[in-house]
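Novice: Give me a model of this one.
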Amino acid sequence: MGNREDLLAGAKRCLYEKGYGRTTARDIASAAGVSLAAIGYHYGSKDALLIQAMIEAVAEWGDAVGGLLADRGGAAATPEERFVAAWDRVLESFVEHRELWAVQFEISAGTGSSPELQEALAAVQRSARLGLSALFQGLEEVPDTPDELARGAFYQSLLAGLAVQWFTAPDQAPDGRELLRGLRLVGGSVLGAPAPAEP
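Specialist: Okay, here's the model as predicted:
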């Protein structure tokens, strides 16, 4: 790896170990085994590097979850069974990627004090929604359309809410079956149709 890649790997390690707010440029340079000046040369600033590291870490989580979601009961599974399996696997991913979610919450809470951070996160919002839409449909990618953005925004909201509940009280976080039941109930009340009976 070159200095640029070493810095990115070092920044990810620091994010997981120290969080966004407590990581210094010196911490990253030390973790990467490069000079402090390399951060400015390759990324412009410590914050720009940390933001890029966070984006890459989330993409890695997406790849890992994509692998978990690849087999959600096979071709014989119903859409409901695939939905339940997908969200149960997302819950499993929280255990393995706990540090990533902790950093995301920290960053989300601190965006108001950092216009650079807020701007960077806003810039990736559209691609994040399209990525989630594709991920939960089991597709490589989806077209950039209002429907796919809406679908992705729904999944993003559900994912963030589930993560908050899991971090707050893991034993009380809803599993895939509970999420499906909630979706049926909400869909029924919003669309004016009775929710189907629980199987």
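Novice: CA atoms for contacts and neighbours, from now on please.
Specialist: Fine.
Novice: Any chance you could list what contacts stretch 55-63?
Specialist: Stretch 55-63 is contacted by residues 12, 97, 100, 135 when judged by CA atoms under 8 Å, 6 or more residues apart in numbering.
Novice: Of those, just say which sits nearest to residue 172.
Specialist: Taking CA to CA as the measure, residue 172 lies nearest residue 97 of these, at 18.8 Å.
Novice: Check the gap between that closest one and residue 150 for me.
Specialist: Distance, residue 97 to residue 150, using CA to CA, to the nearest Å: 26 Å.
Novice: And residue 178, by the same measure?
Specialist: From residue 178 over to residue 150 the distance is 22 Å, taken as CA to CA.
Novice: if we can go back for a sec, cross the contacts of stretch 55-63 against strands and list the overlap.
Specialist: Of the positions in the contacts of stretch 55-63, not one sits in strands, assigned by DSSP state E.
Novice: Can you lay out the residues you listed as TSV showing distance to residue 40 and neighbour count?
Specialist: Listed next are these as TSV, based on distance: CA to CA, whole Å; neighbours: other CA atoms under 10 Å:
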residue	distance to residue 40	neighbour count
12	17	27
97	29	16
100	25	20
135	34	23
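Novice: this one as well, want them side by side:
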Amino acid sequence: MGNREALLDGAKKCLLEKGYDRTTVRDIATAAGVSMAAIGYHYGSREALLQEALFSSLEDWDAGLQAQLAKLDEPKGPKRFEAVWNLLIEHVKANSTMWMSSFELFMQAQRSPELMAVYAQGQPGAFSAMAALATGELEEDLDPETIDTVGAVQMALVSGVVMQWMGYPDNAPGPKEIAAGLRGIVAALDD
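Specialist: Next up is the predicted model:
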């Protein structure tokens, strides 16, 4: 393994142990077993390396989550909704550091047009994945309107629920409360 790959692996390890904001150049270099100067040489900056490490980790993380979701043997409907949300909540509990790192990076993007552009590039794929999660359909079978509406709302819902589970796990909603809340919103729209 070369220094570039060692740095990426070291940065991934640091993200899981310390999070985005608390990881230093020294931490990454130590974890990778290379000099601190190697970060600048191979990635340009700590931020660029951590961003690549986080996006790479998120891809791996998402692939694992998608594999778990693919194993769900529930047809569409209330039981599948509950199974999906149980899986997501367990994923939050098991991967809280990664979720936190993704929120930290998003906050960094608010001050970085370059990083926000990277987020914007991934947004259509994220909405498509969220729409598939909500509907139980395959992503390739979804129409653009469903992706733009259901996907965006599901993304907002997942983000909000994740934040609640990370900050207030004793009071965070589970699948039954989420379903009841959505039914209440729909009922309010029908009045």
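Novice: TM-score of the superposed pair?
Specialist: For this chain pair, the superposition-based TM-score is 0.84 by TM-score structural alignment, normalised by the length of the second structure; 190 aligned residues with a CA RMSD of 2.5 Å.
Novice: and the contacts of stretch 55-63 of the first structure as TSV, adding distance to residue 162 of the first structure?
Specialist: Putting those into TSV (distance: CA to CA, whole Å) gives the following:
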residue	distance to residue 162 of the first structure
12	24
97	14
100	15
135	17
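Novice: Spatially central residue for the first structure, please.
Specialist: Centroid-nearest residue in the first structure, with CA atoms, centre = their mean: residue 58, separated by 5.2 Å.
Novice: Please, which helix or strand holds it?
Specialist: Using DSSP states H and E, residue 58 of the first structure sits within helix 46-69.
Novice: same check, this time on residue 163 of the second structure
Specialist: helix 152-167.
Novice: Show me what that helix is in contact with.
Specialist: By CA under 8 Å, 6+ apart, the residues outside helix 152-167 of the second structure that reach it are 89, 92-93, 96, 99, 126-127, 130-131, 134, 171-173.
Novice: Narrow those to those in helices?
Specialist: 89, 92, 93, 96, 99, 126, 127, 130, 131, 134 (DSSP state H).
Novice: top of those by neighbour count?
Specialist: In terms of neighbours by other CA atoms under 10 Å, these top out with residue 131 at 26 neighbours.
Novice: ok, that residue - contacts?
Specialist: 137, 139, 142, 146, 147, 150, 151, 152, 154.
Novice: same check, this time on residue 70 of the first structure
Specialist: Neighbours of residue 70 of the first structure in contact, by CA under 8 Å, 6+ apart: residue 138.
Novice: Repeat that for residue 148 of the second structure.
Specialist: With contact set as CA under 8 Å, 6+ apart, residue 148 of the second structure has these partners: 127, 128.
Novice: Same check on residue 147 of the second structure?
Specialist: 124, 127, 128, 130, 131.
Novice: and the first one, what is it in contact with?
Specialist: Residue 124 of the second structure makes contact with residue 147, according to CA under 8 Å, 6+ apart.
Novice: That one matches what in the first structure?
Specialist: In the first structure, residue 124 of the second structure lines up with residue 126, judged by TM-score structural alignment.
Novice: Now do its match against residue 149 of the first structure, distance only.
Specialist: Residue 126 of the first structure is 7 Å from residue 149 of the first structure, by CA to CA.
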